[in-house]
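In: starting from these lines, generate the structure:
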Amino acid sequence: MVTAAPDAPLPELARHDQVLTWALPAGWRALSSAAVGGGLVEPRWVLNATVDGRFARTDLDAWAAETARAVGLDGPGCALLTAADVRQVEHAHRGGVSAWATVGVTRPTWPHDPRAVLSCHGGRRDDRRVTTAVHEHVPAPPGTVNIVVALPVPLSGSALVQALATATEAKAQVLVRAGVPGTGTASDAVVVLCPGPATASDASTGTQDGTMDPAAVPFAGVRSLWGRRVAHAVHDAVRAGLLTHPWTGTDADGSAGPVW
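Out: Purely as a prediction, here's the structure:
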């Protein structure tokens, strides 16, 4: 039977002016869909920052490094951007798992939207029929749900993927049940954090002989022990954020509701 290492202390949230940060000890890992520090990485920090409509930086790696240094953080990290007020972050803790969420749903979207013409089967970037804008290396538009999840146990590479999917599904469940017309927004991002295995030769938690490190939890899907805890924590945090700033639909002229 695969067993987990003793629970590690979770990173703590620090609040700055329009920036939230989490400092991480060496050896922690993350799977992230963040604009900066995405993928399977070993960050020393995570930040979630509010940016407004005047934000025009396209060198996001440099911007993130500058922002991190300004609050005393150094090294590689993951950076999330949002038009939501990050000071209104919600936190939930379930069974050793912590989740933090900043919630803005001004522009909800469906993964499959028949109105969007642009696809792998047709449509061009300059096609006037396209109703969904194509953005490359630009900050998040108004309405973003950013989620940071921290577990006290190491996860295998597969379990990290499962945990990120579980967090995304839990977020989508909250929004759909609340009547939001979408499973999220196009700029949503998730960071899943966990300590690295005590002995691993690479990022996939393989040992020197190629077997799975026994310290790594192998499953974090929605019906696994740690996956359920991730789902409950994310659900509670996103639900709290949505209760504070409920979906208001659109105005009479069709414009989006308030930006939080």
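
In: contacts, neighbours, all on C-alpha from now
Out: OK.

In: so which residue is smack in the middle of the chain?
Out: Val190 (1.2 Å; C-alpha atoms, centre = their mean).

In: could you look up the SS state of it?
Out: Secondary structure for Val190, judged by DSSP: H, G, I helix; E, B strand; the rest coil, is strand.

In: which residue lies closest in space to it, excluding its sequence neighbours?
Out: Once flanking residues are discounted, Val190 sits nearest to Ile147: 4.8 Å by C-alpha to C-alpha, 6 or more residues apart in numbering.

In: tell me if the one you found really is in a strand.
Out: Yes: judged by three-state DSSP, Ile147 forms part of a strand.

In: quick one: it and Leu10, what's the gap?
Out: 15 Å (C-alpha to C-alpha, to the nearest Å).

In: of the two, who's got more company?
Out: Neighbours per residue (other C-alpha atoms under 10 Å) separate Ile147 from Leu10, with Ile147 holding more: 29 against 21.

In: ok now do the more buried one, which residues does it touch?
Out: Applying C-alpha atoms under 8 Å, 6 or more residues apart in numbering to Ile147 gives the contacts 99-102, 189-191, 234.

In: one more sequence to fold, the one below, so I can look at both together:
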Amino acid sequence: MTAVVEPAPPALSAPPELLERDEDGQRLGALLWRPGSGWRAVSSAVLGGGIGERAWVMNVQVAHGYTRTDPEAHLAELARRAGLRGPGVGLMTAAEVARRGTGSDGGVEAVATAGIEVRGWAAAPGPAVPAPQAPGTINIVVTVPAPLTDAALVNAVATATEAKVQALLDAGHDCSGTPTDAVCVLARQPPADGPAEPFAGPRSLWGARLARAVHAAVGAALPAPGVS
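Out: Down below sits the predicted model:
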């Protein structure tokens, strides 16, 4: 995978790099964050999900019609090829990651990639395992320059999800998301003898900033209604 030099949006931490690779007969991209030490994450990603210290985050584009049954191994392989070391987070999407949306508020930075070919309401009735459909994923990566408790990290995921749904509705999309949406929130490692923020709901200081940043990023990443 090779890095493509491009103008970087302003960010507290280093903005994501755009990597490219040839796979399945296509030129595919990936966004890579290297926050380094002193950060931990909460994520629903297939690789490096959960809560813990993370040295990197990669949002990887795959081909439409992706058929591999080992996405965690695939992501780990791509991380090795990119020279990444230590624990990290790997997300996957069929959306074109170069067309990302960004948002920032009070030091919080959010980046979203959005494919919404398959979308709907989370509590819609229907079979637990729907028939195969075209891919669609909204992936969100947020950096918060403040230490958060475990509970606040979980709260941040809920807040990011609320802001995503608000952005979808504001853009005219009748849905709460796609079946494969994923999120990763990076926050500073709490000091050993110092306090950490206990809340990240939408009316807390950092939660409100996170919500506004995510809302802007998802809104910028979404296609117009009627466009996949």
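
In: tell me where the second structure has strands.
Out: Assigned by DSSP state E, the strands in the second structure fall at 2-4, 17-23, 26-33, 39-43, 50-53, 56-61, 88-93, 101-105, 108-114, 138-147, 182-188.

In: which of those sits closest to Ala131 of the second structure?
Out: The closest of the strands of the second structure to Ala131 of the second structure is strand 88-93. By C-alpha to C-alpha, the value is 18.7 Å.

In: the first structure: matching residues for that closest one?
Out: Counting by TM-score structural alignment, strand 88-93 of the second structure pairs with residues 77-82 of the first structure.

In: contact partners of that stretch?
Out: So stretch 77-82 of the first structure is contacted by 32, 34-38, 42-51, 64, 139-146, 189, 191 (C-alpha under 8 Å, 6+ apart).

In: quick check: the residue of the second structure most remote from its centre vs Leu205 of the second structure, distance?
Out: The C-alpha centroid of the second structure is most remote from Asp193, which lies 30.3 Å away (C-alpha atoms, centre = their mean). Counting by C-alpha to C-alpha, the separation of Asp193 of the second structure from Leu205 of the second structure is 22 Å.

In: for Ser176 of the second structure, same thing?
Out: Counting by C-alpha to C-alpha, the gap from Ser176 of the second structure to Leu205 of the second structure is 25 Å.

In: okay, the two: which has more neighbours?
Out: A direct count of neighbours by other C-alpha under 10 Å for Ser176 of the second structure and Leu205 places Ser176 higher, at 19 against 13.

In: before we move on, back to that, show me which of the contacts of stretch 77-82 of the first structure are buried.
Out: Buried members of these, counted by 16 or more other C-alpha atoms under 10 Å: 32, 34-38, 42-51, 64, 139-146, 189, 191.

In: residue boundaries of the helices in the stretch 101-250 of the first structure?
Out: Counting by DSSP state H, counting those that start in this stretch, the stretch 101-250 of the first structure has helices at residues 157-177, 225-244.

In: buried stuff in the longest one?
Out: By that I understand helix 157-177 of the first structure. 157, 159-175.

In: again with the shortest one
Out: Judged by neighbour count (16+ other C-alpha under 10 Å), helix 225-244 of the first structure contains these buried residues: 226-242.

In: and if you look at stretch 185-195 of the second structure?
Out: For stretch 185-195 of the second structure, the neighbour count (16+ other C-alpha under 10 Å) marks 185-190 as buried.

In: end to end, how far does that stretch reach?
Out: Length of stretch 185-195 of the second structure, first residue to last, C-alpha to C-alpha: 19 Å.

In: distance to Gln18 of the first structure for the contacts of Ile147 of the first structure - can I get that in CSV?
Out: Shown next, in CSV, are the contacts of Ile147 of the first structure (distance: C-alpha to C-alpha, whole Å):
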residue, distance to Gln18 of the first structure
Ala99, 19
Trp100, 15
Ala101, 14
Thr102, 12
Ala189, 17
Val190, 19
Val191, 19
Val234, 22
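
In: show me which of these is closest to Pro258 of the first structure.
Out: Nearest member of the contacts of Ile147 of the first structure to Pro258 of the first structure, counting by C-alpha to C-alpha, is Thr102, at 15.0 Å.

In: residue in the first structure matching Thr69 of the second structure?
Out: By TM-score structural alignment, Thr69 of the second structure lines up with Thr58.

In: repeat for Leu78 of the second structure
Out: Looks like Leu78 of the second structure aligns to Thr67 there (TM-score structural alignment).

In: burial count for its match?
Out: 17.

In: distance of it relative to Thr244 of the first structure?
Out: Distance from Thr67 of the first structure to Thr244 of the first structure, by C-alpha to C-alpha: 28 Å.

In: then Ala64 of the first structure?
Out: 28 Å.

In: what do you get for Pro258 of the first structure?
Out: Counting by C-alpha to C-alpha, the gap from Pro258 of the first structure to Thr244 of the first structure is 13 Å.

In: give me the nearest residue to Ala240 of the first structure, chain neighbours excluded.
Out: Glu90 (6.5 Å).

In: hang on, I meant Ala41 of the second structure
Out: Leu186 (4.4 Å).

In: my read: that neighbour touches Val142, true?
Out: Yes: using C-alpha atoms under 8 Å, Leu186 of the second structure is in contact with Val142, at 6.0 Å.

In: could you tell me which residues touch both of those two?
Out: By C-alpha under 8 Å, 6+ apart, no residue touches both Leu186 of the second structure and Val142.

In: so what corresponds to Glu169 of the first structure in the second structure?
Out: Aligned by TM-score structural alignment, Glu169 of the first structure pairs with Glu162 of the second structure.
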